[in-house]
Structure formats: structure tokens, C-alpha cells
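**Student:** sequence and predicted structure below; questions after.
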Amino acid sequence: MAIGVFGLTIGLALGGVVLLGALRFVLQRNVDTEAFRTADAVALLAAEDVLPDPLPVAGGQVRVQVVDGQGRIRAASIDADRLVPMVRPERLHRDRRQQLDVPAERVGLAGPVRVVTVPAGTADDPLTVLVARSMADVRQSTHVVRVILLVAFPLLVAVLAGVAWRVVGATLRPVEALRRGAEEITGRAGTGRLPVPASADEIHRLAVTLNGMLDRLESGRARQRAFVSDAAHELRSPLTNIRTELEVAQRLADRTDWTAVTANLLADTDRLSRLVDDLLLLARLDEAPPARGTGAVELGGLLTEVAARYPASPVRVAMPPGPLWTIGNADELRRVLANLVDNAVRHASGEVVLAAEAASAARQRIGAGVGAYHLVTVTDDGPGIPAADRERVFDRFTRLDDGRARDDGGAGLGLAIVRELVRRAGGSITLTDAPEQHGLRVCLLLPAAPAEASPGHMVDAP
């Protein structure tokens, strides 16, 4: 605020100086113009050799002299000196017009005095017309303006400073309210919202944006707390089992079946290792930017490879003739299919069907807006998932009621990992009812590789 008032003061001071200079210049130019007009009229009389004596001049603040080449006064106005020229001979240039300042006592006018000279006469008898005009009115006018500026300047600065103080204060008051609100939120380390001013201006939009940011931060903190709590709970369970097994074995060392204890410990250790690996994978996926795959992957071979892991389970692969190429990371897509098949096998009562369809067939089945995406489905004949829960199951650590048993239902991270990996591959995943209205079908849309990306193969035209 002080800097603004200081800058305003400097600006007004410079404006006042420029105003005074411009006023002085305009008034002096007017004086010179009037003096030259009078001198030209007298020069015209001299050229016609009809100079009257005394010279007629209007106004009491004007003196006129006509001087010859020897410095003698040929004619003068009634109040002008007839013996001494108003300008010393050495200062006169008889061949051009001049504007001179001379002492007031030499002319007999109230100073300062402005004198203009105009050549006149003939080549044989050169003359010079001298016209003197008093600058007292100019000095008086500039003095009055200077006094007005000196009196009005401090008052104007004070008024403008007061107005600026009120305006800036009113403008910054919402900002101060935002600052206090932010300080209160920071002080209590909890949720809260910043006050939103009623005015529809930039401060209003800033407050709305900051409140939106606070809501997102709070939502992120809530998810983080829930994630940490769930992760700690899931990690505690196998650790508790391991501790319990060891304590019982230690207490009943002579009657302990160490083979069973070892098997249980290995099972809990494997479960703990899988949980830690899943958590680390999710952490890496959260940190890594979304990215499309790095190479072409043949879906038929990938589905066959995943299905081969379940030799004793009813996993059947249904593929159209010819290869289907997609763009992605083979390891990540393998992890996606393995998680989906694991989940389907866990809940299926009969068989699990792992199938793929080309982009053209996928468009006919799902809709014309699908685009160049291959459709991969994992279908089981288990109990299915209610429609209300089909989005929730992709949340981390989510297990439905019939999957709550940790030994059978897992930690609830499989589908969360699947969704993140599918997003990174540039695809999408949805859950629907199986065609027989009994069971669950998982539909994956994976981007079809362009013809030039497929090693020696052509994919269906989009």
C-alpha cells in the first residue's frame, strides 16, 4: 500500500511539473506570436516608407523601435526610448528573425521582457523592427497555477491514498479471510472449508478452487488412511497366525507335529509374500504415469498359457481362427488374466471359459462405438456378483460377504490390480451377467494392434 501511494505521489508530481512546463511554453509562444504579428505590420510600413512617428501600438505592455544599420532609432512607439535601442547592437542579426530575453530596466516594462526582431527596409537602407512585450502576465499565470498545485497536491494525494486504502482493504479483506481460514485448517489439522465471498470475482473463483482442492486432498487422505488401515489389518493376520503357530509349537515342543507347523508357516508366509507383492505393485502403479504398452502381444498364445496353469480345473479357451494382436506389456496382461481366472476358478461350480473376439466381432457384439478393441471375456458359472456391487469390487481390500474367508477370498486386491493394469494398457473392464443368466462374465476391451505393429500378421480392420 505504501509503495502504491509513493508511486502515485511521484506520478502526480511529475504530472504537475509537465503541466507547468506546458503552460509556460504555450503562454510564451502566444506572446511571441503577438509580438511577431506587431513587428511584421511595422516592417510592412517600413517597406512602403510610411512609418508614422510615434508608431501606433495597442496595449500598454508593448514597446516598438525601428533601428537602422548604425543603431540609430528611426521610429518608436510613444512609450519607447528614442535614444537607446532595446537590444544591444552586437546581439542583433539583421538578416533573420530573433527571440530574445532582455532586462526589464532596459525596456521600462515589468519583467521579464521578451523582444522579437524582424528585418525590414531595403538593401540600401536596412532596418530592424524591435517589439518588446512584458512576460509579467505569463509569470503571474504560472505562479498561480504553481500555488494551486502546491496546495491541491497534498490534499489530492491524501484523498487518493484514503480511497486506495479503502478500495485495497475491501479487495484484500476476502484474501485475509481466506488466510485465516487456511491457518485455522492448518492449526487443527482437520477438515474444513475456506470462506467463499459473495462477490462473483477472481477471489470468489479462487476460494471455490481452493475448496475443491481441499476436498480432493481430504478425499485422498481418507483413501490413504483406509488403505493403510486395511493393509495393516491384512498384514497383521498372517503375522498373528505365524506367531500363534510358533508359540504353540514352543509350548508343546515334545508333542508338536513339526511337519504340519512347517506347512502352516509356509502357507502364511506365501500369503504374506503375495500380499506384500500386491501392495508394492499397487504403490508402483499409483506413482507411475498411465502408459500404453510397449509391444505387440498375441492374445491366443497368452490365453492358452494362462489356462495351462490350471490342468485340473475346468478352464476352457475359445479363440477365433487366426492370431489376435494387441498392444501392451505381456507381463502385465498375463497378470490381468491370471487374476481374473483365479477369481473365476475360486467361485465357479462347473467350468470357466476364457475367450477372445476380434475387433470387428466385438463391435457387432457390444456396439458400433467400441472402435479398434479386441474383446476378451472370462466367464464362470458361479453365484455371480450383484449389479450394485460390480463397481465396488474394484476398490482395494473389497471382499463381498461370500468371499470374506481370507483363505479362499484373498485380500481383495486382485481386481484392483486388474483395473489399474487394464487402464495402463489403454483398455477398459466391465462386469456383466453370464449369457445363461447364471454366473459372471468379465469383459476386457484391449486395443487392437495396427497392422504394421503385428509381427507378420494383419489384424481386423477397425
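**Tutor:** Great, that's in hand.

**Student:** hey, let's count contacts and neighbours off CA atoms from now on
**Tutor:** Will do.

**Student:** measure how buried L431 is and give me the count.
**Tutor:** Neighbours of L431 under the rule other CA atoms under 10 Å: 21.

**Student:** now D201
**Tutor:** If you count neighbours by other CA under 10 Å, D201 ends up with 9.

**Student:** try this one next to it:
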Amino acid sequence: MTGTAPSRPARFARLPRNRLPRLPRLPRFPRASVRVKTTVGAVLIVAVALVAASTALLMVIHHGLEVTAEHTARTRAEAVAEATRTGHLAERLSVPQGEDSLLQVVTDDSRVLAASENLAGRAAVASFVPADGRTSAARSVRVAPRQGGAPHPYRLVAVRTTSADGPATVYAGTSLETAEYTRNLVLTAMIPGIPLLLALVAAVTWRSTGRALRPVEAIRSEVAEITEHDLGRRVPVPASRDEVARLSRTMNDTLDRLQDSMDRQRGFVADASHELRNPIAALRAHVEVAIAHPDLLRGPELLSDVVRVQQLADDLLLLARLDAGQHPDRTALDLGELCERTLARRPPGRVRVSLDTEPGVVAAASRSQLSRVLDNLLDNAQRHARSRITVTTATEPDDGSAVLTVTNDGTPVAEADRERIFARFTRLDESRSRDAGGSGLGLAIARDIATAHGGTLTAGPPVEGRGTEGQGVAFTLRLPSVAVAPPYGAVGGGVGGVVSRAPVGGRSSSS
């Protein structure tokens, strides 16, 4: 059975967006300080809590006293009702001495059969009766005293009974003056106390917030004084171990890194300017000679200087991209195949290069950038090697990372210089000549590329048995490996463009 759903009532119909009722927004203080906002918020919260607690207290007190009065009145009304049914009703009903209470028996035709002394000769005090099925009912009324004056509050209970004249109602009332007095007393005590308590809360919150924010203000004022030319200043660290102290330490660590970065940037700019000055000066000299004496122009020297400036500019651009956090596109790359291709395209160098690869060494890397690393390491080795350069690939047995090592038998690098040689524009004493020593950026670029790939590049003594007899230096590149390496000798491109090779373990070749 199918049918359409019943339509929604008109009052639930969707109103246009611009006609929907909007809830009132709480006031905001966008320009107020944290101290002011905290103080105002604390005062408002305490004020709401105090008003709610006071209201609840008054209600509990009043309700408790009213229940007690009602219970007393019902007990007396039931006793008088029983006396009325049994025919023992007296004309004057007695109440406890000194107690402000009411007693009255009224027939359904409003005749008063009996009453207490304070209601003698008066008309019926009330006319309500219990509802059908109930034996009693209670209400709060006000009755004026006989001697005149303001009406007094009573909790009046009506109980149905039967008299000799027919059905009747017994009204018994107990004074609520005690309840009103207690309520007024509580109000009188609380009304002056609430503002005083709110003022105390505001003062304490203002003082404690100011004390808590004092270190923050000190940090702000100190940071405001720090400029790019004065990064040596540090923010004060409070003695406490709270969030502000952690913020201070974090900010000081950030300033340390910022100062280190600015120092490196200044040094880099100064070194780059210094390195570019000489080839540019040489180019200017060649141009001036060519203008003055065209027949004396030496093309090869001019081209060499142009290539040198171009290479230096390319190195600076690559370093800038690496510093900017450029992430290379990575593929599964066979390091042995990369070494073979790199050695095949390089022109013969001064020193013979031996290749010793291990099967299946595959890393997640960018082919162009990893080829740049190998070129830089080989250029460095060609400048320093005496008679032998060895390139090896292997898999680290501990963590399975891919390892590429370039070893030369040149002068060993002192342990104190093994990190310094990776700094930009750094050349050791024996390679200070720019004709033989390069620009001093090759190793820095190689390490930055390794770091961008999640790997490391370190310098150290060569491994025994690599043909260097313990002399020279070995540059070791470690990269994250691919979990599943293609089989050595796989047909086709394989993963990441790996070419097929003969499955020989530890293949060795020379270039």
C-alpha cells in the first residue's frame, strides 16, 4: 500500500531564511583585555550562581515551613471533623495557648457552626472545599485580625465532615508569619551580602589574573623589542612550571632557531656575493677586452667563466628550493642502475671509478635529485682522490635501508671537519683554490637532498677492503628502501624504470 506522507502543519512550515527567529547573542567585548574579560566573566558566573542558590534556599525554607504548618492544620482539622461527626462539637473551638491558629466549622449553606476565639462572630473564613474523591484541601490565605491591622498569612486546610445540620467543612489554619519572617530575614541578610561577595570575587579575580598575566606581558614587551637585527634577546622564563613557563621556553627555542636561520641566511648571502664577485669580475674583464681589442678575445676562457657563473646560480636556486621545503617526487629507484647510468654519461675523470653494486638495492627517491647527489660526490672525489674511487651500493642489515657509498683514497678528513665540510661555501685548506676546489656548495646540496628524502649523508673513514687500505674518506648516503624490490635481472622496466641486468651478485665495473 502506497500513499503520500501527510503534510506538515502550517505552524511547522519552513520559514524563509530571512524570517527565521534569531536568538539573542551574548554581549562581546572584542577590544577588552583578557584581564577584563576574565573578571567580568567570573563576576557574572558567581552572580548567577548566587541568585540561583539564594532562590533555591528561599524556596526550600518557605516550602519546609509551609509543609509543617499545613501538617499541623490538617491534624487539627481532622480532630475537629471527628468531633463534629460524633456530636461532640463545642461552640468555641480551642487552640493552643499563644499560638496564632484558626478553627472554623462551616455548613454547605455558609452557616458557621463553631469557631475559635479569634474567629468568633465572623463569617466563613473560606469557601473552598476538597475536590471530589479527596478528603482535604489546602490553600494559603490572608485573614485580618479582629482588632484590625494588616491581614496575617495562614496555611488553611479544609476537611469535609458531617454534622447534625448536614454536610460541613472544617477549616483549620496555622500562621505563616514565621515563614515570612524567615524569608525576609534571609533576604535582608543576602541582599547586602551578594554585592559585597561579587566585589570580593572581582577584586580577587582581577588581582590573580593580573599576577598570572604579568609574565605574559613581560614576554610581549620583550618580543616587541626584538628585531631582525637584534635576535639575541630572549624572553624571561618564570620560575613556575605552568603553561606560561612552557610558552616562554618554547618561544626562546623558536627565537634560537630563528636566530640560527637568520645567521645562516646572512652568511649564505655574504658567501654567495663573495663567490659571485670573482667570476663576474672575470666576465667583465673579458667583455672589456673584447670591446677594446676584439682580436684578443679568448672564447674558451669566457665560456668557462660563463659556465661557472651559471653552475653557481643553479646551485643557489636548488638550495633555495630545498630550504623552502620542496618535496621531491619519489619513485622506486634501483641504486645500482642509477650508478651505472650516471657513470656512463660522465666524461672520463682524472681518477678511475670502480662500481661495486649489490643486487636489489632499491630506494624511494627522485631520480634527478639522487643523480645530482652522486654527481656532487663524484666531483668531490675526483678533486681529492689519488688513484682510486669506489662506488658501492648495499642494504643495511639492521633496518633494511638503502646505502650508497662513494670512497676515495685521498687525504683523510679530520674528525673535527666531518660535519663542517657539509656547510655551504666551506672548503678545507687544501682546496681553497677556486679552480680546483669548486664553489663549496656540492656537499651542502647533497646533504640537503638526502635530508629532503628522509635520509642521511655522512663522511667518515673508508671501510677496510674497499681498495683504499684505510686511507681517504667515504661519503655514505642512507635512504629509506622500498619494501618490495624488483628481482635482479627482471625483464622490462621494473619498478621505477629499473633496466634488466645479468643476475650476478656483487657486479664490478670500471669507468
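**Tutor:** Great, that's in hand. Just so you know, these numbers come straight off a predicted model, no measurement behind them.

**Student:** the second structure: which residue goes with R63 of the first structure?
**Tutor:** For R63 of the first structure, the aligned position in the second structure is occupied by L102, per TM-score structural alignment.

**Student:** pull the number of nearby residues for the residue nearest to that match when sequence neighbours are not counted.
**Tutor:** Of all residues not flanking L102 of the second structure in the chain, G173 sits nearest, at 4.6 Å (CA to CA, 6 or more residues apart in numbering). G173 of the second structure has 30 neighbours, counted by other CA under 10 Å.

**Student:** ok, now which ones touch the residue mapped onto G173 of the second structure from the first structure?
**Tutor:** Taking TM-score structural alignment, the alignment pairs G173 of the second structure with A132 from the first structure. Counting by CA atoms under 8 Å, 6 or more residues apart in numbering, A132 of the first structure makes contact with 35, 62-64, 86, 107, 113-116.

**Student:** mean deviation, the one helix or strand A132 of the first structure maps to versus the second structure?
**Tutor:** If you go by DSSP states H and E, A132 of the first structure is part of strand 126-134. Compared with the second structure after the fit, strand 126-134 of the first structure shows a mean deviation of 1.7 Å (mean CA distance after the TM-score superposition for the first structure).

**Student:** and the next element down the chain from that strand?
**Tutor:** Sequence-wise, the next helix or strand downstream of strand 126-134 of the first structure (DSSP H and E) is helix 136-188.

**Student:** can you name every helix or strand that that following helix contacts?
**Tutor:** On a contact count with 3 or more CA pairs under 8 Å, 6 or more residues apart in numbering; DSSP states H and E, helix 136-188 of the first structure meets helix 2-47, helix 202-251.

**Student:** picking that back up, now do the helix or strand hosting the match of R63 of the first structure against strand 166-175, angle only.
**Tutor:** For L102 of the second structure, the element it lies in under DSSP H and E is strand 101-107. Using axes from the mean of the first three to the mean of the last three CA atoms, to 10 degrees, the direction of strand 101-107 of the second structure lies 170 degrees away from that of strand 166-175.

**Student:** in terms of secondary structure, what does strand 101-107 of the second structure contact?
**Tutor:** Contacts defined by 3+ CA pairs under 8 Å, 6+ apart place strand 101-107 of the second structure against strand 112-116, strand 166-175.

**Student:** outside of it itself, list whatever touches it.
**Tutor:** 77, 93, 95, 112-116, 118-119, 124-125, 165-175.

**Student:** would you turn the helices and strands packed on helix 136-188 of the first structure into TSV with distance to A362 of the first structure and mean neighbour count?
**Tutor:** Below are these laid out as TSV (distance: least, CA to CA, whole Å; neighbours: other CA atoms under 10 Å):
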stretch	distance to A362 of the first structure	mean neighbour count
helix 2-47	67	16
helix 202-251	35	14
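
**Student:** residue at max distance from the center of the second structure?
**Tutor:** Centroid-distance maximum for the second structure: A164 at 84.2 Å, with CA atoms, centre = their mean.

**Student:** please identify the helix or strand for the nearest residue to it once chain neighbours are set aside.
**Tutor:** Spatial nearest neighbour of A164 of the second structure, excluding adjacent residues (CA to CA, 6+ apart): G87 at 7.3 Å. Using DSSP H and E, G87 of the second structure is not contained in any helix or strand.

**Student:** next: A362 of the first structure.
**Tutor:** Going by DSSP H and E, A362 of the first structure is in helix 359-366.

**Student:** list the buried residues in that helix.
**Tutor:** Buried residues in helix 359-366 of the first structure, defined by neighbour count with 16 or more other CA atoms under 10 Å: 359-360, 362-363.

**Student:** and R432 of the second structure, how far is that from G460 of the second structure?
**Tutor:** R432 of the second structure sits 21 Å away from G460 of the second structure, going by CA to CA, to the nearest Å.

**Student:** more crowded one of the two?
**Tutor:** G460 (17 against 14).

**Student:** which residue in the first structure aligns with the more buried one?
**Tutor:** Matched to the first structure by TM-score structural alignment, G460 of the second structure sits across from T432.

**Student:** quick check: chain neighbours aside, which residue is closest to its match?
**Tutor:** Closest residue in space to T432 of the first structure, ignoring its immediate chain neighbours: R441 at 5.2 Å, by CA to CA, 6+ apart.

**Student:** just checking, A296 of the first structure is part of a helix?
**Tutor:** No: checked against DSSP: H, G, I helix; E, B strand; the rest coil, A296 of the first structure lies outside a helix; its state is strand.

**Student:** what's the burial count for it?
**Tutor:** 19.

**Student:** and the aligned partner of it in the second structure, how far is that from V484 of the second structure?
**Tutor:** Using TM-score structural alignment, the partner of A296 of the first structure in the second structure is A332. Distance of A332 of the second structure to V484 of the second structure, given as CA to CA: 9 Å.

**Student:** just V60 of the second structure next, same as before
**Tutor:** Applying CA to CA to V60 of the second structure and V484 of the second structure gives a distance of 76 Å.

**Student:** then A137 of the second structure?
**Tutor:** With CA to CA as the criterion, A137 of the second structure and V484 of the second structure are 89 Å apart.

**Student:** then P412 of the second structure?
**Tutor:** Going from P412 of the second structure to V484 of the second structure by CA to CA gives 37 Å.

**Student:** residue contacts, E415 of the second structure?
**Tutor:** By CA under 8 Å, 6+ apart, the residues touching E415 of the second structure are G460.

**Student:** equivalent analysis for R155 of the second structure, please.
**Tutor:** 66, 69-70, 73, 138-141, 173-176.

**Student:** ok, of these, which one's closest to L302 of the second structure?
**Tutor:** E66 (111.1 Å; CA to CA).
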